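J.: just to be clear, the model below is a prediction. Sequence and coordinates:
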Amino acid sequence: MNATQIARYLARELSEDEAQTLLRWVEESPDNKRLFIQIKNAWSMASMDKVDATDVEYTRQRWQLVKRQLDQQTIRPLETTPWRWLRVAAAVLLVTGLAFLAYFNQNRLQPEISYQIVETPAGKRSRIVLPDQSVVWLNARSKLRYPTRFDSRKREVKLEGEAFFEVQSSPDKPFFVQTDRTTVRVTGTAFNVYAYPSESEQRVILVRGQVAVSHAGSRHFSILKPGFSATVRKTSDPIVIQAVDATEHTGWTTGKLEFKHLAFEDIARRLERTFNIHIIFSNPKYRQETFSGSFDENEPLEEILQVIQASSDFEYSIRKDTLLIR
């Protein structure tokens, strides 16, 4: 146990278990308790002095205040305390000083980080330039949350829905995309993430570069190569890696609706987001019928349905914002 841990405790940065461990250590010996009380008193008294927390000299000023309080606490005992306690007091002062200096250097107040949230409605897509100049295309009914500036260690964004990323290369500052079930780690690359929370599968499709994919919160990553996808289902299920046609999954960035041997219910979800319509299957047998096609998003919905209908026997009707497949 050291003075840095005590400083973190006083700053309320220890977990409950860490705090309990520290308090048990304090009770183990009079010396431990004396050190704890000495640092606590110095902390309390120094915090009452006025220090400009926005000044670059903040760390030095705060330590000088703590040192001054420790000096004041040790002046009186010097007259009567045995010489061995002089050495203890000097050691406490030195160790505490170094600990506080390191602690406040690491935790010097930074400008507060604010976040930007972009939400794209049905039938629309957005182009976003991140603080590091990476570019994100956000698909319909999707949401992206990102900081107005990235910290010095990593770049991280949170996604609900679908987005295509072109990430600026920075090997020393990895880029993370977080969804409710998936973590994608990259350094510089282009890839698509499909992660609508209401759907059972989330997919990452790599166009170029390299990415690592894992279940959210896991440290076990699967590496993707260009032209491959990673499908994430439940946390207990393994991540499925397979070869894909990337253009089929990224055509939406240029206004294309492309699908190859895709189930009608999956096509329906894409049509819902593109045309802002609710699709109901009154006859469930059509849900798993597969279709292939390539359409422009500006084509009328009924023309797309008529092309799909040419290879099936389903009927449909449209009433206001609802499409019924029967």
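T.: Cool, the structure landed.

J.: only C-alpha atoms from now on, for both contacts and neighbour counts.
T.: Noted.

J.: now the helices for this structure?
T.: When assigned using DSSP state H, the helices of the chain occupy the ranges 3-10, 16-26, 30-48, 58-75, 83-106, 246-250, 264-275, 301-309.

J.: take this one as well and set it beside the first:
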Amino acid sequence: MMDKSHISKAELWAYISKTADPDTIRKVELWKDSSEYDKELFSQITAIYLNTKEYPVSVEDAKNRFLRYPRNTKQKTVSKVYKLLKYAAMIAIIVTAAYTYQQFSESTSQLISEETSFGENKQLKLPDGSVVWLNASTLLTYKGNTPRTISLEGEAFFEVAKDTAHPFTVTTSDGLKIEALGTSFNVKSYSNTSIVETKLLTGKVAITSDKYLKERVLLAPDEKVIFDRNSKQFFKQDMVKREGRIAWREGKIEFENQSFREIANDLYVQYQVKLVFKNDEVANSKFTGVFDKNTPIREILEILKTSKEFDYHLITATDEWVIK
């Protein structure tokens, strides 16, 4: 005859959770029909299982923690119930902690997005203490648990908090990666333009690209690097004094010896107006100037005309300015 006092908590858990093998099922059912059957113990383990099986986390560790405690069947019922309640409380704490940890892990790994619309600027502080200014029509994304790994579409200025153990990186849609430590720099990477531009004000950055660069490009303060999307070439240059101001942060539109076509892209992200060129000579003409962001587009065009003669008119139906 089998010794029913050898029924273990592990066997009861397996039976209640429907994971027991045929021999264990038979053993538990014989025990339930015997004088050794402990109804309170069976009910407690059943209640614990029913209250933990719906959690979206594994309760295996909780179960094992529970099953490690020895059971003395000779103790008084009050003592036995007290211990079972204590163990049940421990399992509830373990399961709740596991669930909370999972929820926290999911929230910290979620993708966080910061975005600006046409003509809008925004300043934000990242969890690592770095400060970012977003220019108009810009999208910045990062995961909550890696705020020093940034993806950028548009233009942003960064003041990076120092953390030598965790480099700060900004990646563009072209796969260009700008890596910095304690640094202030500007990255311009709009999808509708032919260039990606990085300007360094303080500190040091390295630009890398698995696709376009064999060696990294290092920048010192007051230097910039331009990546031409058409030619796939990089050009490293010294910045002129005025470029170090990052005019858009001051609410201005500034261009230094830029083609009219390039200026048109800047006007689009600020005003959401499209300039259509019917004259390549005019489109490639270069201009230097600075305007407040609230300057009407017609006024900007009139001022540019003083340097290069051209005609323009607005097509109201499509909200396009035709330049010829």
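T.: Yep, it's here. As the structure is a computational prediction, the values presented were derived from the model and not from experiment.

J.: just give the TM-score of the two.
T.: Once superposed, chain against chain, the TM-score is 0.64 (TM-score structural alignment, normalised by the length of the second structure); 231 aligned residues with a C-alpha RMSD of 3.1 Å.

J.: ok so, going back, can I get the helices of the first structure in TSV with mean neighbour count and distance to E119 of the first structure?
T.: Putting those into TSV (neighbours: other C-alpha atoms under 10 Å; distance: least, C-alpha to C-alpha, whole Å) gives the following:
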stretch	mean neighbour count	distance to E119 of the first structure
helix 3-10	19	38
helix 16-26	14	37
helix 30-48	16	43
helix 58-75	17	39
helix 83-106	15	35
helix 246-250	19	19
helix 264-275	18	13
helix 301-309	14	24
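
J.: give the aligned range of stretch 265-275 of the first structure in the second structure.
T.: Per TM-score structural alignment, the counterpart of stretch 265-275 of the first structure in the second structure is residues 261-271.

J.: any chance of the helices of the first structure in CSV, with distance to V177 of the first structure too?
T.: As requested, the helices of the first structure are arranged in CSV below (distance: least, C-alpha to C-alpha, whole Å):
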stretch, distance to V177 of the first structure
helix 3-10, 30
helix 16-26, 30
helix 30-48, 39
helix 58-75, 34
helix 83-106, 26
helix 246-250, 17
helix 264-275, 22
helix 301-309, 33
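
J.: and the ones you listed: which comes nearest L138 of the first structure?
T.: For the helices of the first structure, distance to L138 of the first structure was read as C-alpha to C-alpha. The smallest value, 11.3 Å, belongs to helix 246-250.

J.: sorry, back to before: of the helices of the first structure, which is nearest H220 of the first structure?
T.: When those are compared for distance to H220 of the first structure using C-alpha to C-alpha, the nearest one is helix 246-250, at 24.5 Å.

J.: which residues does the spatially closest residue to L271 of the first structure that is not a sequence neighbour contact?
T.: For L271 of the first structure, the nearest residue in space outside its immediate sequence neighbours is I277; the separation is 7.4 Å by C-alpha to C-alpha, 6 or more residues apart in numbering. In this structure, I277 of the first structure makes contact with L271, D321, T322, L323, judged by C-alpha atoms under 8 Å, 6 or more residues apart in numbering.

J.: just the buried ones from those residues?
T.: In terms of neighbour count (16 or more other C-alpha atoms under 10 Å), the buried residues within the contacts of I277 of the first structure are L271, L323.

J.: just curious, which of the contacts of I277 of the first structure is nearest to R108 of the first structure?
T.: The nearest member of these to R108 of the first structure, counting by C-alpha to C-alpha, is L271 at 50.4 Å.

J.: re earlier: among the contacts of I277 of the first structure, which are in strands?
T.: Secondary-structure check on the contacts of I277 of the first structure using DSSP state E: residues within strands are T322, L323.

J.: what about the second structure, which of the contacts of I277 of the first structure hold up?
T.: When the contacts of I277 of the first structure are mapped onto the second structure and scored by both residues aligned by TM-score structural alignment, their matches' C-alpha atoms under 8 Å, the shared contacts come out as L271, D321, T322, L323.
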